[in-house]
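>>> Predicted coordinates and the sequence they were generated for:
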Amino acid sequence: MRTIVKYVMLDLLKNRIVMGYTLLLLVLSFGMFSIDENSTKGVLSLMNIALIFVPLISIIFSTIYVYNSAEFIELLVAQPLKRKTLWLSIYSGLALSLAVAFLIGVGVPVLIYESSATGLILVVSGLFQTLIFTGIALLASVKTRDKAKGIGVSILTWFVFTLIYDAIVMLLLFQFSDYPLEKPMIALTMLNPVDLSRILILLKLDISAMMGYTGAVFNEFFGGQLGMLVSAIVLLLWTTVPVWLSVKQFQKKDL
């Protein structure tokens, strides 16, 4: 397993797209902190990058990588390796490579300009998005043989989590405004890893006005510290469940 993880990581860290991704994050991060002396504004700006741009790159790049590595994967399947070990190795190599790129591109500037608990939460949230959307990418690619369809499913998933979700929540609020919706809103929040990470950062910044309705309800219901703890636990579930489902699918897939 270590050999495969090492091979995938070394191959990806030399990849031009990954190198460009790292450089772009680095430039954007330093740029955000340099625009204003107030580092809090830099964190807020980087939050949008970490919760929109990072998931997009993670899910698209990982999906394309799996399809482009189909022959390599088939070759490894023919070896005396358990499919579970093989698939987890590919996921680990992908996720670790993208996580390293994020840590260099965002983690280093945050360490320089905002080495506080808030900065740490931002970096941890970005890492969660990397791990989660890499896992979702593997699940989409293993369930769909057609490359174009698989990439389309991945992009649609990202689109739903980052853009459509809030519109759906607002529609539900208007349609059922006469009913108590606090608990359903908390449940809906847990169904969206991007929104969970956003709330985790904003709870730490204590900027309730920017959190929207779901974030305000979440903060009111759980409180600051408890809300962040629950968010972290649910994000861990989001990290493991898609990978576990993709492993189950890969084990029974006819290559």
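Cool, got the structure.

>>> Please make it C-alpha for all contacts and neighbour counts, starting now.
Fine.

>>> measure residue 151 to residue 106 for me?
Counting by Cα to Cα, to the nearest Å, the gap from residue 151 to residue 106 is 26 Å.

>>> These two: which is more packed in?
Taking neighbours as other Cα atoms under 10 Å, residue 151 and residue 106 compare with residue 106 leading, 27 against 22.

>>> That one: what's it in contact with?
With contact set as Cα atoms under 8 Å, 6 or more residues apart in numbering, residue 106 has these partners: 25-26, 29, 123.

>>> likewise residue 130?
Residues in contact with residue 130 (Cα under 8 Å, 6+ apart) are 54-55, 58, 95, 98-99.

>>> putting a second one here so we can go through both:
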Amino acid sequence: MGKVLYYTLVDLARNRSVLAFAALLFVVAEGLFLVEADAVKALLSLVQVMLALIPLVSLVFTVVYTYGTQEFTQLLAVQPIGRGAILGGRMAALGLAFLVALLFGLGLPLTAHAAGATAMVLLASAVLLAWVFMALGTLVALVNRDKARGVGVALATWACLVLVYDALLMALLFAFSDRPIEPFVLPVAALNPIDLARIAVTIQVDLAAMLGYSGAVYKDLLGSGPGIALALSLMVLWIAWPTLAAFRVFRRKDL
């Protein structure tokens, strides 16, 4: 696993896409803090960008990279290396690449302009969000042999979690507006890692305008600290289940 991790990291270091992603995040974050004098308003805008951009890039890049390195994966599979070690090394390398990109792209501007607990929660949410969609992207690429179909499934997944989820949640609120639905909001919010990241950050910043109904319920029922901890813990579960599923598929997959 160590050698797979090393060679994948070397390959990723040569990949300009990761560097471009880090540079884009840095330019956007630094630009928002320089343009907006109020750090809280800059954070508000940064959260919106983060919730849309990080899942999309992490998901699509992972899918495309997995398809692009199929021959290397096949070469590794005929070596005396377990399949679990192959996939584990590759996913660990991708996770480290996203971590470094986010530490540079978001960590530096946050440290310079908004250092503190809020910056830590935002950065932790961003990293977990990238890892969630890296795991989902790996699973999508392993399940779908055709690259075009895999990319299509990835984009559809992103669209469902970013656009369709909010529409369904609003429809649920309107349909049951005359009934107490607070007990159902927590499990519904747990179905979307993007919403969990938004809840964690906005509870910490205490931005009432961005909390939304699900965020307000988290804060009212659990309080700020437990609400953030629960949201981040649920994001860890979102990393775990597609990762375990990907390992299961990869061990049985005919390469």
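Received the coordinates, thanks. All figures in this text were calculated on a predicted structure; none of them were measured in a lab.

>>> Columns distance to residue 6 of the first structure, secondary structure and neighbour count on top of the contacts of residue 130 of the first structure, output as JSON lines?
Converted to JSON lines, the contacts of residue 130 of the first structure look like this (distance: Cα to Cα, whole Å; DSSP: H, G, I helix; E, B strand; the rest coil; neighbours: other Cα atoms under 10 Å):
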{"residue": "54", "distance to residue 6 of the first structure": "23", "secondary structure": "helix", "neighbour count": "21"}
{"residue": "55", "distance to residue 6 of the first structure": "23", "secondary structure": "helix", "neighbour count": "26"}
{"residue": "58", "distance to residue 6 of the first structure": "19", "secondary structure": "helix", "neighbour count": "25"}
{"residue": "95", "distance to residue 6 of the first structure": "12", "secondary structure": "helix", "neighbour count": "23"}
{"residue": "98", "distance to residue 6 of the first structure": "14", "secondary structure": "helix", "neighbour count": "28"}
{"residue": "99", "distance to residue 6 of the first structure": "14", "secondary structure": "helix", "neighbour count": "21"}
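
>>> ok, these vs residue 190 of the first structure, which is closest?
Checking the contacts of residue 130 of the first structure against residue 190 of the first structure by Cα to Cα gives residue 55 as the nearest, at 16.9 Å.

>>> need the contact list for that closest one.
Applying Cα under 8 Å, 6+ apart to residue 55 of the first structure gives the contacts 129-130, 133, 158.

>>> So which of the residues you listed wins on neighbours?
The most crowded member of the contacts of residue 55 of the first structure, judged by other Cα under 10 Å, is residue 133 (30 neighbours).

>>> circling back: show me the contacts of residue 55 of the first structure that map onto helices.
Those of the contacts of residue 55 of the first structure mapping onto helices are 129-130, 133, 158, per DSSP state H.

>>> List the residues that contact residue 189 of the second structure.
Applying Cα under 8 Å, 6+ apart, one finds that residue 189 of the second structure lies in contact with 195-196, 214.

>>> Using JSON lines, lay out those together with distance to residue 42 of the second structure.
Shown next, in JSON lines, are those (distance: Cα to Cα, whole Å):
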{"residue": "195", "distance to residue 42 of the second structure": "19"}
{"residue": "196", "distance to residue 42 of the second structure": "20"}
{"residue": "214", "distance to residue 42 of the second structure": "23"}
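
>>> in what helix or strand does the alignment partner in the first structure of residue 241 of the second structure lie?
Under the alignment (TM-score structural alignment), residue 241 of the second structure pairs with residue 241 in the first structure. Here residue 241 of the first structure sits within helix 224-251, counting by DSSP states H and E.

>>> Mind reading off the mean deviation between that helix and the second structure?
Its aligned residues in the second structure lie a mean 0.9 Å from helix 224-251 of the first structure after superposition (mean Cα distance after the TM-score superposition for the first structure).

>>> matching residues in the second structure for stretch 188-198 of the first structure?
The aligned range for stretch 188-198 of the first structure is 188-198, by TM-score structural alignment.
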